[in-house]
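In: Could you work out the structure for the sequence below:
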Amino acid sequence: MGEMTTIAALDGNGAIPAYVATPDGGAGAAIIVMPEIFGVNEGIRKKCDDWAAQGYVALAPDVFWRFAPGVQLDPDVPEQLQEAFGYFGQFDADLGVQDIEAAIRWLRGEKGVAKVGLVGFCLGGRMAYMAAARTDIDASVGYYGVMIDQMLGESHAIANPLMLHIPTADHFVGPEAQKAIHDGLGSHPKVTLHDYEGLDHGFAAEMGNRRDEAGAQLADGRTRDFFAAHLK
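Out: As a prediction, the model looks like this:
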């Protein structure tokens, strides 16, 4: 269903590799799928294919293309997990937002969609928050986003709907960070927060040891309803 393509970077310095899944018969809306720190791996491609099956154009950009293009890692393999942490340390989130903007423009121009949403996981969950604050994305969803508590000063700029899924036992986003997110965003008219009691980071991964089936089904159902309300 999907294929690899490239999108011109906004600064003209290179092209962003991206996996794109297009539904049969075209689509009126698109969803950008922002990966975790493991690249556009099988799980992320499956998420794109699943969105395409629901009628959306789905695009997953290679977030590490500037320094580790094409990387695909398995979080259940310790050595690959450590490799992913290294790439995360090199990642420039400001450039990541530029890449999201490039993807938004490409989808609206090349695919002719009226609205574009974004769903992101881990690092991608942070990018969902940043996209909501810094771009005109029509709706955003973040799963277990990291470092959002350090960026709450940007929340005043969120103009379109944002939903965040927060597992309460996230070992990368601790209780203090979770409290800061709730305190900073809980009353924001454009923000919806959902807690998942006892679940850990990565609970909605498509495959592997981290997935919690019940939690993933609940969160994904909320995400589907959220996009249906705001993108169609």
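
In: hey, let's count contacts and neighbours off CA atoms from now on
Out: Will do.

In: Tell me where the chain has helices.
Out: Counting by DSSP state H, the chain has helices at residues 42-53, 78-90, 93-110, 123-134, 175-185, 213-231.

In: List the buried residues in the third one.
Out: Read that as helix 93-110. Residues 93, 96-108 are the ones in helix 93-110 that count as buried (16 or more other Cα atoms under 10 Å).

In: Also the second one?
Out: Residues of helix 78-90 classed as buried: 84, 87-88 (neighbour count, 16+ other Cα under 10 Å).

In: These into a markdown table, with extra columns for distance to residue 226?
Out: Formatted as a markdown table, the buried residues of helix 78-90 follow (distance: Cα to Cα, whole Å):
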| residue | distance to residue 226 |
| --- | --- |
| 84 | 30 |
| 87 | 31 |
| 88 | 29 |
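
In: list the contacts for residue 162?
Out: Contact analysis of residue 162 by Cα atoms under 8 Å, 6 or more residues apart in numbering lists 129, 132, 139-142, 190-192.

In: ok so, going back, just give me the closest of the buried residues of helix 93-110 to residue 178.
Out: Nearest to residue 178 among these is residue 93, at 20.6 Å by Cα to Cα.

In: Would you mind measuring from that closest one to residue 100?
Out: In this structure, residue 93 and residue 100 are 10 Å apart, going by Cα to Cα, to the nearest Å.

In: Check residue 83 too.
Out: For residue 83, the distance to residue 100 - Cα to Cα - is 24 Å.

In: before we go on, could you also do this sequence so I can check it against the first one:
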Amino acid sequence: MISIVLPTKNEPKIYELIISIKKELEKIDEPYEILVIDKSNDDTPKKAEAAGAKVFKQKSNGLGNAIKEGLMLAKGEIILVMDADFSHDPKHIPEFIEKIKEFDIVVGSRKIPRGKVIGWGFKRKLISNIANFLAWHLAGVKVSDATSGYRAYRKIIFSKIDLNKLASKGFEFQIEILYEALRKGFRVGVVPIIFQDRSFGKSKLSKKEILNFLKLCLKLFWKKVKTH
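Out: Below is the predicted model of the structure:
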């Protein structure tokens, strides 16, 4: 089974997104489920259910917590996590499913050939480049576009990675889970994606999230130093 996990917070196009995801999944000869981990105060849950998703109310604040909750609820052998605002194009889903046959985690990269970002200004690109530089050189997460949230995981890896022990609650969770996976010897691959900056709603990336990301990179750096 394939599980799709969608963390949501007031997503006006959630119905259309889920329909698009289902069209891509129907090209693959596998049963599937779509899980929405919701923190909305609008009609997002109602729209998601109408489109055929299972909706779960998010228990703890933060993107990282939403992803953790989704990963733990998912029943599929392959779990694909993506943004719920069309930033992550569902057309890439078959590429993830094909690529994960060779890997334990597949990250959608905007920084390799055929990958790109549409709609970011200079400042947002600079933040992304610095974040990926810190992830690679400071935290030791040597993965192209380690901050990308469009990913596929093999569920079996969570028998070795205890999600409850991952401390990150927000955006920085993307780095911590890759750090743990690489530390335990899991194989991480990449596929090119075209990232379209969210057209609806407000970006969830705040100054606090950026600061927490920096703190995590420093923490992982010292952890790496102590173990060598």
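
In: Can you give the structural similarity as a TM-score?
Out: The pair, once superposed, lands on a TM-score of 0.37 when counted by TM-score structural alignment, normalised by the length of the second structure; 124 aligned residues with a Cα RMSD of 4.8 Å.

In: I'd like to know which of the contacts of residue 162 of the first structure are part of strands.
Out: The members of the contacts of residue 162 of the first structure that map onto strands under DSSP state E are 139-142, 191-192.

In: Distance to residue 42 of the first structure and neighbour count for those residues - can I get that in TSV?
Out: Below are these laid out as TSV (distance: Cα to Cα, whole Å; neighbours: other Cα atoms under 10 Å):
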residue	distance to residue 42 of the first structure	neighbour count
139	25	25
140	22	29
141	20	31
142	19	27
191	30	20
192	29	17
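
In: Dump those residues to JSON lines, plus distance to residue 43 of the first structure.
Out: Below are these laid out as JSON lines (distance: Cα to Cα, whole Å):
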{"residue": "139", "distance to residue 43 of the first structure": "22"}
{"residue": "140", "distance to residue 43 of the first structure": "20"}
{"residue": "141", "distance to residue 43 of the first structure": "17"}
{"residue": "142", "distance to residue 43 of the first structure": "16"}
{"residue": "191", "distance to residue 43 of the first structure": "27"}
{"residue": "192", "distance to residue 43 of the first structure": "25"}
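
In: Return the closest of those residues with respect to residue 167 of the first structure.
Out: The closest of those to residue 167 of the first structure turns out to be residue 142 (Cα to Cα; 11.5 Å).

In: ok, for the closest one, nearest residue in space, not its chain neighbours?
Out: residue 125 (3.9 Å; Cα to Cα, 6 or more residues apart in numbering).

In: can you give me the strands for the second structure?
Out: 2-8, 32-38, 54-57, 78-81, 105-109, 116-118, 151-154, 188-192, 194-196.

In: so what does the second one touch, helix or strand wise?
Out: Read it as strand 32-38 of the second structure. strand 2-8, helix 44-50, strand 54-57, helix 63-73 (3 or more Cα pairs under 8 Å, 6 or more residues apart in numbering; DSSP states H and E).

In: Repeat that for the fifth one.
Out: Secondary structure elements in contact with strand 105-109 of the second structure, counted by 3+ Cα pairs under 8 Å, 6+ apart, are helix 93-99, strand 151-154, strand 188-192.

In: Which strands or helices does the longest one pack on?
Out: If I follow you right, that is helix 93-99 of the second structure. For helix 93-99 of the second structure, the packing partners by 3+ Cα pairs under 8 Å, 6+ apart are helix 14-25, strand 105-109, strand 151-154, strand 188-192.

In: among the ones you listed, which is nearest residue 70 of the second structure?
Out: Residue 70 of the second structure lies closest to strand 151-154 among these, at 11.8 Å (Cα to Cα).

In: which helix is the longest one in the second structure?
Out: Max-length helix for the second structure by DSSP H is helix 207-226.

In: All set, thanks.
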